[in-house]
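Undergrad: below are the sequence and a predicted model for it; my questions follow.
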Amino acid sequence: MNGKSRLGEFLRTRRSQLSPDEAEVPTYGERRRVPGLRREELALLAGVSASYYARLEQGHSMNASPEVLDAIARALRLDESERLHLLDLARSAKPRGRGRRPAPERVTEATGQLLDTLADVPAIVVGRRSDVLAWNRLGHAVFAGHLDPGAPDLPSQRPNMARLVFLDAHTRELYAHWPSKARAVVGNLRMVAGQYPEDSALHALVGELSAKSEEFATMWADHRVKACSVADYEMRHPLVGTLTVTQQTLNLGPGPNIVVATTKAGSPSRTTLALLAQATAEVTAPATRVAPATPATAPSRPETHVSDS
């Protein structure tokens, strides 16, 4: 699917999800054959002509100004992440020269030092496609204790958190409210796909997950966009039982991010996490190595192999 198609599909899907009542558009009791707003209604709300908006949805007008796109975003009731995603899609839809391949992802020395410093906090380093590039001992124990601790060091075996969430039974059971976690993963991938429209490996990952998981395909078609910044999750850990963690993504600028899982001070979850740390303390933890620059794309793995949060 090219940039024009992605932009048009996003606009059509979000328009169909916005009811006249939500948009405060009077219907005068008429029966409507389609859900959501009509094109002309959305155009009126955005302050553009119906014909112009129709051309934009159909991919025939690729020169919408930021001001027009912001007006459409307001009419569609988009939040900030969704608005930025709309701008990304509009940029990718414009004709341009051959795009450059995204730079290979690697764990820098500084990031490795930070991961070591967070020894008492579950932490993993994830790439834009949710590949796990590194983790500390507790990060491995909390998120993927059933996998080889050294897996992130081998590009061919590197876990991928999106695959884990949708294709790995252990990870599905780990989240008490799995649909919430699954929607966050899909929403984040949607956002990244808009930022990196030329990333063929990312599109291959989406294709693989769509083919192997009907739930992923359904959520992907919903076009929801969500930045995985902060979220609370109840986790059912096979070693220590239930605990509630706050998963936060620490944005390190261009390049991989660190995802950490914290618990409230004095809470039962803090005690449970301490028990997990004790239970895994004698297990040899993988050293946090700074790997040389390697392609962030690992070959397609069986359903039990994965990568991100």
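TA: Perfect, thanks for sending it. Every value quoted in this text rests on a predicted model; they were computed, and no experiment measured them. Numbers count the residues shown, from 1 in each chain.

Undergrad: rest of the way, CA atoms for contacts and neighbours
TA: Noted.

Undergrad: strands of this protein, start to end?
TA: 123-126, 132-135, 160, 230-237, 241-250, 257-262, 307 (DSSP state E).

Undergrad: give me the contact list for the last one.
TA: Spelled out, it's strand 307. With CA atoms under 8 Å, 6 or more residues apart in numbering as the contact definition, strand 307 has outside contacts at 126, 129, 130, 131, 132, 158, 159, 160, 161, 162, 163, 164.

Undergrad: for these, which one is nearest residue 211?
TA: For the contacts of strand 307, the closest approach to residue 211 (CA to CA) belongs to residue 163, at 11.9 Å.

Undergrad: burial count for the closest one?
TA: 28 (other CA atoms under 10 Å).

Undergrad: do you know how far it is from residue 54?
TA: 37 Å (CA to CA, to the nearest Å).

Undergrad: hang on, the earlier thing: mind putting the strands of the chain in CSV, mean neighbour count included?
TA: Shown next, in CSV, are these (neighbours: other CA atoms under 10 Å):
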stretch, mean neighbour count
strand 123-126, 28
strand 132-135, 30
strand 160, 26
strand 230-237, 18
strand 241-250, 18
strand 257-262, 22
strand 307, 23
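
Undergrad: structure two is appended below for comparative analysis:
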Amino acid sequence: MDRCTELSEFLRSRRARLRPEDVGLTPFGGRRRVPGLRREELAQVAGVSVAYYTRLEQGRGQNVSDAVLDAIAGALRLTEAERSHLVKLARPAARSGRGAARPQRVRPAVRNLLDTMDNVPAYVLGRRMDILAWNPLAAALLGDFAAVPAARRNMAWMIFLDPASRELYAEWDRKAADIVALLRTHAGSYPDDPALASLIGELSMKSEEFRRLWAAHDVRDKCYGVKKFHHPVVGGLTLNCETLLLPQDPDQSVVTYHAEPGSPSAESLRLLASWSLDAAGERREAARERQ
């Protein structure tokens, strides 16, 4: 991806969502040609010259200081995730696509941790939203990852290009927006990663929803919150999602789902775990009979 273009489009998209009155300015009369703040209005609130801000938005800013980025982030009302994204785009030398070429390996201790979480669906998410490891209950809830080709074992690919995801996620639109915002964050960290560029290109060609969400330039950190499912075996589930960063590898995180104790979803999750064990036993028995 072209960093200058990404920086320009990101800043423009953040300006477009604000009105003069949102930042304490009195709007001028007459029709505005573009939505949101004008460049000169944003520069006024940030306390920088219009010429300087214009150069930055056009990707021509050099050696941008922390103070200037903080001022612009404050004027645009950026979230912490958006501010971090702005810094990555304005200062690309900090990280490069070379790091993204390293193979992603899950430590054995992390795999063992997943296996001990008998009643909690959990999986490891890596760069580009790749699914690197999972426990049996995660496969029972979200789908048999082992049956998916490694190249397609990616959360973004599955959400937008696997029709089953639209049935599984009760709030698919919300899930899709979260996934694109997270993918944007990865793109800001590794703008030169060819595998990431290939994934984004494929999704853009094959999914109109992805193209629309990608054009919004929203970014987000790791997700948490309540997720709702329509599972083909146990029906409706309302689960709490938590994302745990792995300290030795900032590009990997453990995503977990759990139900409120005593809730109908907790009972459904227990039934799903039992069903998963029974299904695994049947597969092992079938394999023995084929030998």
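TA: Okay, I see it. As the structure is a prediction and not an experimental result, all values here were calculated from the model.

Undergrad: tell me how many other residues crowd residue 87 of the second structure.
TA: 20.

Undergrad: please name the nearest non-neighbouring residue to it.
TA: residue 69 (7.2 Å; CA to CA, 6 or more residues apart in numbering).

Undergrad: please name the nearest non-neighbouring residue to the residue in the second structure that residue 199 of the first structure lines up against.
TA: Counting by TM-score structural alignment, residue 199 of the first structure lines up with residue 193 in the second structure. Closest residue to residue 193 of the second structure apart from its sequence neighbours, by CA to CA, 6+ apart: residue 97 at 4.6 Å.

Undergrad: for residue 140 of the first structure, which non-adjacent residue is closest in space?
TA: residue 149 (6.6 Å).

Undergrad: which residues does the residue nearest to residue 235 of the first structure when sequence neighbours are not counted contact?
TA: Spatial nearest neighbour of residue 235 of the first structure, chain neighbours left out: residue 175 (4.7 Å); criterion: CA to CA, 6+ apart. Applying CA under 8 Å, 6+ apart, we find residue 175 of the first structure in contact with 181, 233, 234, 235, 236.

Undergrad: check contacts around residue 259 of the second structure.
TA: For residue 259 of the second structure, the contacting residues are 238, 239, 240, 265, 266, 269, by CA under 8 Å, 6+ apart.

Undergrad: tell me the counterpart of the third one in the first structure.
TA: In this case it means residue 240 of the second structure. Using TM-score structural alignment, residue 240 of the second structure lines up with residue 246 in the first structure.

Undergrad: residue 183 of the first structure versus residue 215 of the first structure, what's the distance?
TA: Remark: distance between residue 215 of the first structure and residue 183 of the first structure (CA to CA) = 10 Å.

Undergrad: and if you look at residue 94 of the first structure?
TA: 29 Å.

Undergrad: which of the two has more neighbours?
TA: Taking residue 94 of the first structure and residue 183 together and counting by other CA under 10 Å, residue 183 has the greater number of neighbours (19 against 15).

Undergrad: what's the span of stretch 133-153 of the second structure from first residue to last?
TA: Terminal residues of stretch 133-153 of the second structure are spaced 10 Å apart (CA to CA).

Undergrad: name the residues that touch it?
TA: Here stretch 133-153 of the second structure has contacts from 106, 111, 114-115, 117-125, 130-131, 158, 168, 231, 272-273, 276, using CA under 8 Å, 6+ apart.

Undergrad: just to revisit the earlier point, dump the contacts of strand 307 of the first structure to JSON lines, plus distance to residue 251 of the first structure.
TA: Shown next, in JSON lines, are the contacts of strand 307 of the first structure (distance: CA to CA, whole Å):
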{"residue": "126", "distance to residue 251 of the first structure": "10"}
{"residue": "129", "distance to residue 251 of the first structure": "14"}
{"residue": "130", "distance to residue 251 of the first structure": "13"}
{"residue": "131", "distance to residue 251 of the first structure": "15"}
{"residue": "132", "distance to residue 251 of the first structure": "15"}
{"residue": "158", "distance to residue 251 of the first structure": "21"}
{"residue": "159", "distance to residue 251 of the first structure": "20"}
{"residue": "160", "distance to residue 251 of the first structure": "18"}
{"residue": "161", "distance to residue 251 of the first structure": "17"}
{"residue": "162", "distance to residue 251 of the first structure": "18"}
{"residue": "163", "distance to residue 251 of the first structure": "22"}
{"residue": "164", "distance to residue 251 of the first structure": "22"}
